[in-house]
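*Asks:* sequence? don't have it. structure:
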């Protein structure tokens, strides 16, 4: 658990005093090491290109006259540090520092430019975050109790640091506000039914009706005598209105005749005079005496066809049934308001005034919508909107006020009140309502439920954090965490736009592609739900497949469209490196890409993003039956002869070569273009491997901490809604340490992340 928050602040203040006393000595030590350790190494290995008047790539290291200047340009020094750490610099054709010399340079940069004090951590500051459109839709669902699709109404969100919930990029333009208001109206239209409740209405589109003829998007087309039928389930005996939307073509001496049948008995008939391009409603009231399912049919009785008729427009008489709508019962008491309406408009006390009732309803709604206790006078101002619609009734007025609430900053933004927000030295524990919101939007991409809110109100959420984390994970709403986090961390959202070329992979189809995405999501979900070690994402000896995917993977004895867990006898498919989703994302339509595959592993699994390629570097040519016949590996080795390309490709290409046995569709192969595949590689640190099995073993055995740090870094970025910075290093170190102390447990990582200073605390801005 976290340390006592009061003690934390006392310690922070004490550390400030200590830092003031020890600052001079620390600075002297770092400056002395600059002269004795760092500068000689930089002069030896870096100044030929980045010093002594030379500034290749617009970088001159010797321009920094002091450590203070270096700290003012931390982004530059972050790139310098990354290039040294990942062996991108010096270039491979230059003298290379020893491992100890690299470590010495990195240690000095960390201590001088990125100094952190684990005993006095900086929790950082999250920009006030707007709900992104996924969070907005989910929050509407849980707040209103109705499923409303508003995704198409709201503009797509920008992304930052790989995620679309980053506060710095979630702007709010006038266009956004208009669309959010429209989405609120659509949602409230489905949720609230003001005034007298209209009779229930059941509509069946013609394309969904059974019977003769043909069905299309337009409806049910009867080109010969016959009927279109649906089954209606009445609420109770009574009078009902049947509305048939239909049109037709003239034939012979008149229009088509359309009969209305109930349980096979004719109740009414119409002459359908509406042309095909302008369908019309035909209405009739019927009496239904029971509650049993009732077949309702439309019967076309006067088919006509004469190809010799002198009037070409009257040679063929047909009927199109666009839809059948049944409304009722029309008699008796009006139906009860829906549950979604009643959960907002709670019971009204006898003698309670409109204003008092409206204030009670708005207060209850606002507390849920704003995800915190209501401030004094906050809901009273919405009564002005209630009064504007008082002539239409109290429900209309309250509905108007609710529209305003659903586009207010308190709903659209995740507020986290804090003392002294402009004081960068003021560090404080986020209150329990803000913590509840952080938890629910992390796991559910939605608002806190009633239990979280009640615990926060009583000040007991932190005391019950273990149980609540388990509850949030096991709740079905945690599927949002799986789909939204993995969709962006592992780029699974991009899978639908990945499709191998049909001429090269004729058997591949979109259904198989979607199954690949689901396989990876199900593996991640299983690891979290079962509290397996996080490293099982890389070495799991099981996976989740249906028949189509199993056939593509050559996994026997799987039938049917349902997904099931299968044990893998072949280690080729262990973990996500064996998943088709990864292979699709890292291939071109016609061929694989070792570069993309290596880059994917570095960025997403090892948190080692290589720099962007130099400008004007040509793409490799796709395979050709003509000209020089080089393998893809040979082309890349030729490409690496350029010194400006060699360092980065030395990081990426070997990893990609290890995965070359998977083609662009994710199927296994032993040859490419008639030649045996060489899946050997050597990492930048000298580790050699052959094939995906050995590559996986190297990652699992020798880069486990790198993988844990990468997952923790991505997860913390997603949870906080901000990019991580140099001062987050102590938090990441502790998350990784706690995870590994628990045997790599996925739940331990989640708990350590939630316990971390950045998740639990915040500070003011500068």
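*Replies:* Sure, I can see it. None of these values were measured; they are calculated from a predicted model.
*Asks:* Only C-alpha atoms from now on, for both contacts and neighbour counts.
*Replies:* Fine.
*Asks:* mind listing the helices for the stretch 501-650 of the chain?
*Replies:* For the stretch 501-650 of the chain, applying DSSP state H, counting those that start in this stretch gives helices covering 510-529, 536-539, 547-553, 580-585, 594-600, 632-639, 643-658.
*Asks:* let's bring in a second model and compare:
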């Protein structure tokens, strides 16, 4: 029988059955509907086949994915984990199937998500997989922090090392932290420099350290020249202009602090002798903050929080210069005051005096060395003093073993000390000086593979591919690198040596203790700095013709707002949802005026309660985020949309195809708005597929310009900030976007957990991590989305506490050229 005939016969049979049921009254009292068929592996396989396989197959391979080999039994067996996790994420995020295609029912979608997620979670719990163990080099900021904490040396050596590569958004990823002969040579050079500074043995030759003071000619919203503001919170409150530098004195003695001055006008002059002022100061050996700033005179009706120079309102006489007080500061203390004449322009410009400003600060010296040559570094290193040559070797062993224990993050033995003592012995014999030998031993320690690398150990006889708990000493290193980007402290080392750190309650308590330590600032600087793209802010170059109000102080305040916001959440154990929407932020007068917010005075950043009408709550209202997601002369709907998808939802769009045409700024002689430009661009179907997700998000932020100031118009047209998501959901502006994100708070929590786990592990997230990410996100949601709950969950996760034995264990063969270690 043909298919058509069979269909008619089936319909006829159904009609006869219905009539018979009506005749018997079977339909008069509705019978209970049958229970829905339980969702199982066959159901999941069928759903993938019906809704996914038409694009994701061996022929089309949309998104480089094929699901032809997927079977319902894969989940229980742990097969094709990456594919099942990819499907699960896309279905949960309502991105697949595409909204232009046939959709499963909400009930089927929910059942599929529950079945796949529970199956993957159960398999991961029964078969923990911490991922590939890769030997990891300390990146340059970790190396610098380790040097600082090991030797009590307040010098940042990161700038002496090359920039590290990034992977998965971070520069601490093991797979991209490669080692080359050139890099090894650089480490050797830096190690020699650090050893000389830390031991302080050389009589330093006179030299000059220079600091260029950022000079703005911009005018603030209040109409006051920017140079008349206090330039740093490290400078006195009653000061204007100037700057401050960090200087390390190799020896205690006399140093000349030199200031190069100029007028605060756009008519720059050549550097002339009268533009130079100098003061001799006495410095002890070690780190100092040295600065110069002009002193203000306060009007009697002004508060300490709002300071202005009375020269702004009192004209300077033109017949003779006015003497201005210039303070020279060392470590926040005024050591002398110089009387500097105001600047007199040449006749060809005007007969007028101007206040002066500091353009550059130099510290030259030492002109003379005197006083005790003692530093925290020398006290940290020289823990013993041999009274005779017979005691020198034992003292050297004590010094180097103590340093090596902290540097190598474990107890050390004779094999560890042998190369350090060899370096010490060679230099001791060559110079006849005990301290010179120690200097060589310190340099050798700083280039040892045991210091440079996070090299973890496996139990004796461990089977390749097997999984075991990380040793306590390795756990201490993981924790310190995660939260401090540095070495474990004495507390962690002692707990590791007693084999107590692996206990969940102790590990959790130590993580919370470390978050309360000032060194936890590294989490803000290096995790938040990369997650939120804050590191890119220094590279932003807004067009000064279009944005004359942008200056270095505004840039600094932008970065400080977001850094303080993140640090506040960590310190107070705040809610992750504040990243999406908050009723507070951190402002000073400069940034508040940029936002159009009144009542905030002074240069100090402080917590400010926000009026909802200002539209500034959460990350997306902060100028730092709005600036790094823009170009120098205009906003970018695409960059802003991509930033939200990638960083807040962990759902990045695919990379753009090659040869994507640039947006057209005008069409047929008409200047186009951002919306009109993208409408033209999306006319190409190849472009529309990605832009349909990014652009609505970016349009919601179009009421903020390329430096985060509020605006109403673009290209002479009123801005339309309304948008529609691919599923048809409509919203308007940043308030509407916040509502969309808060409705997806669970997705954001998982996205944040994924980013933080990537940073904590120093590797990309794998399929085996995703069940743990979901579990940690659920823990966070149950605890009001508190950020420390997420951090604690990562620290206690299998991925953080377990290690897989490498299948082919490669021995660490990096050796350092001992002949070049002589400082």
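*Replies:* Cool, got the structure. Nothing here was measured: the structure is a model prediction, and the numbers come from that model.
*Asks:* Just list the residues touching residue 114 of the first structure, thanks.
*Replies:* Contact analysis of residue 114 of the first structure by C-alpha atoms under 8 Å, 6 or more residues apart in numbering lists 71, 74, 726, 727.
*Asks:* Quick one: the strands in the stretch 351-500 of the second structure, in order.
*Replies:* When assigned using DSSP state E, counting those that start in this stretch, the strands of the stretch 351-500 of the second structure occupy the ranges 353-354, 356-369, 453-454, 467-469.
*Asks:* do you know which of the ones you listed lies nearest residue 762 of the second structure?
*Replies:* Between residue 762 of the second structure and the strands of the stretch 351-500 of the second structure, the shortest gap by C-alpha to C-alpha is with strand 453-454, which sits at 10.6 Å.
*Asks:* which residues in the first structure does the closest one align to?
*Replies:* Per the alignment by TM-score structural alignment, strand 453-454 of the second structure matches residues 413-414 in the first structure.
*Asks:* cool, and stretch 6-26 of the second structure?
*Replies:* Alignment of stretch 6-26 of the second structure against the first structure: no match, by TM-score structural alignment.
*Asks:* ok now do the most centrally placed residue in the first structure, which residues does it touch?
*Replies:* Closest to where the C-alpha atoms of the first structure average out (C-alpha atoms, centre = their mean) is residue 484, at 2.4 Å. By C-alpha under 8 Å, 6+ apart, residue 484 of the first structure lies in contact with nothing.
*Asks:* Let's verify the equivalent of it over in the second structure: helix, strand, or coil?
*Replies:* Using TM-score structural alignment, the partner of residue 484 of the first structure in the second structure is residue 526. The three-state label given to residue 526 of the second structure by DSSP: H, G, I helix; E, B strand; the rest coil is helix.
*Asks:* now swap in residue 285 of the first structure and tell me
*Replies:* Here residue 285 of the first structure is recorded as strand under three-state DSSP.
*Asks:* Just give the nearest non-adjacent residue to it, would you?
*Replies:* residue 241 (4.3 Å; C-alpha to C-alpha, 6 or more residues apart in numbering).
*Asks:* and the one you found, what does it touch?
*Replies:* Residue 241 of the first structure is in contact with 283, 284, 285, 286, 326, 327, 328, 330, counting by C-alpha under 8 Å, 6+ apart.
*Asks:* I figured the second one hits residue 261, correct?
*Replies:* No: contact between residue 284 of the first structure and residue 261 fails when scored by C-alpha atoms under 8 Å: they sit 11.3 Å apart.
*Asks:* which of these two has more neighbours?
*Replies:* Neighbours were tallied for residue 284 of the first structure and for residue 261 using other C-alpha atoms under 10 Å; the higher tally belongs to residue 261 (18 against 15).
*Asks:* now for the strand or helix carrying the more buried one, which elements pack on it?
*Replies:* Residue 261 of the first structure belongs to strand 257-262 when elements are defined using DSSP states H and E. Helices and strands touching strand 257-262 of the first structure, by 3 or more C-alpha pairs under 8 Å, 6 or more residues apart in numbering; DSSP states H and E, are strand 265-271, strand 294-300.
*Asks:* Next, please give the residue ranges for the helices of the stretch 301-450 of the second structure.
*Replies:* Secondary structure of the stretch 301-450 of the second structure, counting by DSSP H, counting those that start in this stretch: helices at 376-381, 392-407, 414-431, 434-446, 449-452.
*Asks:* any idea which of the ones you listed is most buried?
*Replies:* helix 434-446 (a mean of 26; mean count of other C-alpha atoms under 10 Å).
*Asks:* roughly how far out does it sit from the chain middle?
*Replies:* 35 Å (C-alpha atoms, centre = their mean, to the nearest Å).
*Asks:* what does that helix contact?
*Replies:* With C-alpha under 8 Å, 6+ apart as the test, helix 434-446 of the second structure has contacts from 188, 191-192, 194-196, 199, 201, 392, 396, 400, 404, 407, 419-428, 451-452, 818, 821-823.
*Asks:* mean shift between that helix and the first structure?
*Replies:* Following the fit onto the first structure, the mean deviation recorded for helix 434-446 of the second structure is 1.5 Å by mean C-alpha distance after the TM-score superposition for the first structure.
*Asks:* any idea of the angle that helix forms with helix 414-431?
*Replies:* Counting by axes from the mean of the first three to the mean of the last three C-alpha atoms, to 10 degrees, helix 434-446 of the second structure lies at 140 degrees to helix 414-431.
*Asks:* give me the stretch of the second structure that the strand or helix carrying the residue nearest to residue 285 of the first structure matches.
*Replies:* Per DSSP H and E: residue 241 of the first structure is located in strand 238-251. Alignment of strand 238-251 of the first structure against the second structure: no match, by TM-score structural alignment.
*Asks:* what do you get for stretch 724-736 of the first structure?
*Replies:* With TM-score structural alignment applied, stretch 724-736 of the first structure matches the range 765-777 in the second structure.
*Asks:* before we move on, what about stretch 574-588 of the first structure?
*Replies:* With TM-score structural alignment as the criterion, stretch 574-588 of the first structure aligns to 617-631.
*Asks:* can you list the residues that contact the matching stretch?
*Replies:* For stretch 617-631 of the second structure, contacts defined as C-alpha under 8 Å, 6+ apart pick out 532-534, 536-537, 540, 542, 555, 558-559, 561-562, 578-585, 610, 615-616, 635-636, 639-640, 643, 704-709, 734.
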